[in-house]
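Q: Here is my input, please return the structure:
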Amino acid sequence: MITSQTFLLIGLPGSRFRSREERLIRFKSMYGISPEVASDLWYMCDFRRGTKPKHLLWGLLQLNVYASEHVLTTITGVDRKTFRKWSWACIESIWNSLPDVVKLADRFKAGPYGSKRRTCLMTVDGTDFPIAEPQPFDKKWFCQKTRHAGVRYEVAVCIQTGEIVHVNGPFACGRWPDLKIYRSFLKQMLQPGEMVEADDGYPDLTVRMASHHVSHQDTRARSRARARHEATNKLFKQWGCLRQSFRHPLYKHKYCFGAVVVCTQLSMRREGVPFHVVY
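A: You can find the predicted model right below:
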């Protein structure tokens, strides 16, 4: 039986910290999630044969620390080939579980502050992550926000529950603005009459726009919903693989982002969403 205590012992072997609270802080600083969430991942994901709990921790270490292989292999005490094999295998296994964790239909779940009869069920926004400059140079990767090459993902958060219900990407920042990404897929998946909450970068009829005739309370609720979405995006960028310039082959970025989304979603289910919204 692989429990959270098992992951705590494997992740911090021979720890000199006697306080459990201190060990939990150290564990989350190293691996990005709590031992309880690591245990949830172990039983939820379909890992390849031969995978051990320590291999899952190697993958989380790759995602969260994202240091050079020399540093990571020094920490884990294995050679580069072994670390590379098992860490990326676990990251891809976590990414494969993304459809089971993030479902667009979850926006219909009635939370404590509303019901599915609401016209506007989710907030939508794009979030950008830096990557190493592709060669040869191509301006399609240029991101106006970071002034650097980057990729963009679309993320939707359920207003009622605060959970992530949709992700889409990656897209080249310079070629795919937020509105173009939204119209390419998510807009077509909306129910008749359904709208989304977004910022001014989405001038579309299916996006709830600001109005001079709404009450102060309504304006405050909408701002709070968008603020929670930004707080969710910030959770992604606490992981080293998304905060730093991505150095690995670009096709692996979606594996890292998807794995981070799964870990973030499971952490919110365990620890709660950033804050609740009365909408």
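Q: When you work out contacts or count neighbours from here on, use the C-alpha atoms and nothing else.
A: Fine.
Q: can you pull out the strands in the stretch 1-150 of the chain?
A: For the stretch 1-150 of the chain, applying DSSP state E, counting those that start in this stretch gives strands covering 120-130, 142-143, 148-158.
Q: Could you dump these into TSV and include mean neighbour count and distance to residue 249?
A: Converted to TSV, those look like this (neighbours: other Cα atoms under 10 Å; distance: least, Cα to Cα, whole Å):
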stretch	mean neighbour count	distance to residue 249
strand 120-130	23	13
strand 142-143	20	18
strand 148-158	24	13
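Q: For the ones you listed, give me TSV that also has distance to residue 45.
A: Shown next, in TSV, are the strands of the stretch 1-150 of the chain (distance: least, Cα to Cα, whole Å):
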stretch	distance to residue 45
strand 120-130	25
strand 142-143	34
strand 148-158	22
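Q: Any idea which of these gets closest to residue 2?
A: Of all the strands of the stretch 1-150 of the chain, it is strand 148-158 that lies closest to residue 2, at 31.4 Å by Cα to Cα.
Q: Okay, angle between the helix or strand just after that closest one and strand 120-130 too, please.
A: Toward the C-terminal end, the helix or strand that comes next after strand 148-158 (DSSP states H and E) is strand 164-172. Calculated by axes from the mean of the first three to the mean of the last three Cα atoms, to 10 degrees, strand 164-172 forms an angle of 40 degrees with strand 120-130.
Q: One more sequence to fold, the one below, so I can look at both together:
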Amino acid sequence: MVNLPQTRNDTFNRRWKSSFGAPPEVCCELWNKIDPYKTMPAGVDPKHILWALLFLTVYDTEHNSAQRLGNVDEKTYRKWSELFVIAISYLECEVIVWDNRFLGDSGNKALVTLDGTDMPVEMKFAKEFMSHKFKGNGLKYEVGVCIATGHIVWVHGPSRAGESDITLARQAFVSFLNDNEMAVADSGYRGEFRSIKTPDKVHFRSGLEFYDAAVARARHETVNSRFKNNQVLVKRFRHSLAFHSACFRAVAVISQLIIENGEPLFDVQYSDEGRKV
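A: Model (predicted):
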């Protein structure tokens, strides 16, 4: 187990989070969930998880990051930061739980908001990877957020950024919905009338429900913004595409733990026609 520093103040917390992307409580929780002394190679040290968090938050060159850490050997920095990024990503099944969409369930038909987000990657031009959101090559991921709690309950991808959001949703998300269950999403998800409520009056009983769904979608954008506080998802990714998936999932895990540990999303009031039994 790793315990928090005994003496901390707002300045300490702010500087810590600017470097590592998460408050000290979340860093300790990550370490304890991974249990590195049992799961990592010999020589593991608590500082190594901070290297991984620095990697995700700043995404600088290995040379600059190693210098920032006090002339750490670049190969050593790369080894431990990558090991811990992967270890954090493996916590996805424990932290981001699809069944948690039922927490706070009031019987609504729509339990989650769904949205796709594109992330830039460094690669040769390929039309199928071209994102219309930033006019460059990228990967597309899908995130689902529980309407009642604001918790992240679904992560899927990557797919090629040139694919539509609805194409990605059809790969897995739609089949994971129960009978008579739907999601709320933007107009990019039109085409699955029975599964996804998009911003058209056909899907909503009243102007109030239409408005509440819009607020829920707007709140979802704050999740995307929190993800992009991590420069690894903003700068053009220079590592392998497989490792990008680990980085995205690690950021999702960290973001969910931050939500659970004192930085929740704003509340949303939403009520629809309800699920039929």
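Q: Work out the TM-score between the chains.
A: Once superposed, the chains reach a TM-score of 0.90 (TM-score structural alignment, normalised by the length of structure 2), with 261 aligned residues with a Cα RMSD of 1.5 Å.
Q: closest one to residue 25 of structure 1 among the strands of the stretch 1-150 of structure 1?
A: Comparing those by Cα to Cα, strand 120-130 comes nearest, at 26.1 Å.
Q: so the closest one aligns onto which residues of structure 2?
A: Under TM-score structural alignment, the match for strand 120-130 of structure 1 in structure 2 covers residues 110-120.
Q: distance from the matching stretch to structure 1 after superposition?
A: Superposed on structure 1, stretch 110-120 of structure 2 shows a mean distance to its aligned partners of 0.5 Å (mean Cα distance after the TM-score superposition for structure 1).
Q: now stretch 242-255 of structure 2
A: Average distance, stretch 242-255 of structure 2 versus aligned residues of structure 1 after superposition (mean Cα distance after the TM-score superposition for structure 1): 0.6 Å.
Q: What range does that stretch cover in structure 1?
A: Stretch 242-255 of structure 2 corresponds to residues 251-264 in structure 1, going by TM-score structural alignment.
Q: what's around residue 39 of structure 2, how many residues?
A: By other Cα atoms under 10 Å, the residues close to residue 39 of structure 2 number 10.
Q: what's near enough to touch it?
A: Residue 39 of structure 2 makes no contacts at all, as judged by Cα atoms under 8 Å, 6 or more residues apart in numbering.
Q: ok, now residue 27 of structure 1?
A: Applying Cα under 8 Å, 6+ apart, the residues near residue 27 of structure 1 are 8, 11-12, 33-35.
Q: May I see the buried residues of the match of stretch 242-255 of structure 2?
A: When burial is assessed from 16 or more other Cα atoms under 10 Å, stretch 251-264 of structure 1 yields the following buried residues: 253-264.
Q: quick one: residue 242 of structure 1 from residue 128 of structure 1, how far?
A: 9 Å (Cα to Cα, to the nearest Å).
Q: Check residue 69 of structure 1 too.
A: 25 Å.
Q: try residue 50 of structure 1
A: Here the distance between residue 50 of structure 1 and residue 128 of structure 1 works out to 35 Å (Cα to Cα).
Q: Same question for residue 76 of structure 1.
A: Residue 76 of structure 1 is 31 Å from residue 128 of structure 1, by Cα to Cα.
Q: And residue 278 of structure 1, by the same measure?
A: Distance of residue 278 of structure 1 to residue 128 of structure 1, computed by Cα to Cα: 28 Å.
Q: wouldn't residue 251 of structure 2 be in contact with residue 229 here?
A: No - proximity of residue 251 of structure 2 to residue 229 does not meet the contact threshold set by Cα atoms under 8 Å, at 9.5 Å.
Q: coming back round to it: mind checking which of the strands of the stretch 1-150 of structure 1 is nearest residue 44 of structure 1?
A: strand 148-158 (22.0 Å).
Q: counterpart of that closest one in structure 2, which residues?
A: Matched against structure 2 by TM-score structural alignment, strand 148-158 of structure 1 falls on residues 136-146.
Q: Show me the helices in the stretch 151-277 of structure 2, by range?
A: Using DSSP state H, counting those that start in this stretch, the helices found in the stretch 151-277 of structure 2 span residues 165-171, 173-176, 207-227, 241-260.
Q: what's the most buried one of those helices?
A: Of the helices of the stretch 151-277 of structure 2, the one with the most neighbours on average (mean count of other Cα atoms under 10 Å) is helix 241-260, at a mean of 21.
Q: Which other helices and strands does it contact?
A: Helix 241-260 of structure 2 makes packing contacts with helix 24-34, helix 74-89, helix 92-95, strand 152-160, helix 207-227 when contacts are defined by 3 or more Cα pairs under 8 Å, 6 or more residues apart in numbering; DSSP states H and E.
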